[in-house]
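In: only geometry, no sequence info:
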């Protein structure tokens, strides 16, 4: 059964866009991690992952960790002081 969604008529506010902009480093890092994981899956069909595939995964995981830490410190009001 298909439900109909109401059309979106409101544009995002400046606050909405600022929130997205602040979260973008984490979003980009998570997309890189997803790409590295997909490469590992496909590598199984071609003889297995290479050392480069594993290195790409480790670097992507580290980037997500750094971005998440940075995002948490920017949004935590206790750390703002």
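Out: In hand now; what should we look at? On a predicted model such as this, the values are computed, not experimentally measured, just so you know.

In: switch to C-alpha atoms for all contacts and neighbour counts from now on
Out: OK.

In: what's stretch 56-71 in contact with?
Out: For stretch 56-71, contacts defined as C-alpha atoms under 8 Å, 6 or more residues apart in numbering pick out 22-23, 25-26, 29-30, 32-33, 36-37.

In: Tell me the one of the residues you listed nearest residue 53?
Out: Set against residue 53, the nearest of the contacts of stretch 56-71 by C-alpha to C-alpha is residue 36 (7.1 Å).

In: Go ahead and measure how far whichever strand or helix holds the closest one is from the middle of the chain.
Out: If you go by DSSP states H and E, residue 36 is part of helix 14-43. The chain centroid and the centroid of helix 14-43 are separated by 2 Å under C-alpha atoms, centre = their mean, to the nearest Å.

In: Put this next to the first one:
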């Protein structure tokens, strides 16, 4: 019979290394408007999975998708101008 051995000591020894760095946190902060827009688009699409979309629903999808595209463009412009670097 094989015994299951815990590896908690090994895992917790590297716990400090598992935290995000300041640079990673800054990158997440810069991308948060895009992430929020993508989540909003996903919410709209999920809400419409179980029904036939009406014209209003299609407008909601388009509006959410255009918001994602606008946030992507804004992020790309910030990166290109060096603001996000």
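Out: Arrived safely. All values derive from a computational prediction rather than experimental measurement.

In: hmm, back to that, out of the contacts of stretch 56-71 of the first structure, which end up buried?
Out: The neighbour-count test (16 or more other C-alpha atoms under 10 Å) marks 23, 25-26, 29-30, 32-33, 36-37 as buried among these.

In: Generate CSV for those residues, with distance to residue 57 of the first structure as supplementary columns.
Out: As requested, those are arranged in CSV below (distance: C-alpha to C-alpha, whole Å):
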residue, distance to residue 57 of the first structure
23, 21
25, 17
26, 16
29, 11
30, 11
32, 9
33, 7
36, 5
37, 7
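
In: and which of those is nearest to residue 81 of the first structure?
Out: Among those, and counting by C-alpha to C-alpha, the member closest to residue 81 of the first structure is residue 23, at 20.6 Å.

In: What lines up with residue 31 of the first structure in the second structure?
Out: Per TM-score structural alignment, the equivalent position to residue 31 of the first structure in the second structure is residue 39.

In: Report the contact partners of the residue nearest in space to the middle of the second structure.
Out: Against the mean C-alpha coordinate of the second structure, by C-alpha atoms, centre = their mean, the closest residue is residue 35 at 4.0 Å. Under the criterion of C-alpha under 8 Å, 6+ apart, residue 35 of the second structure has no contact partners.
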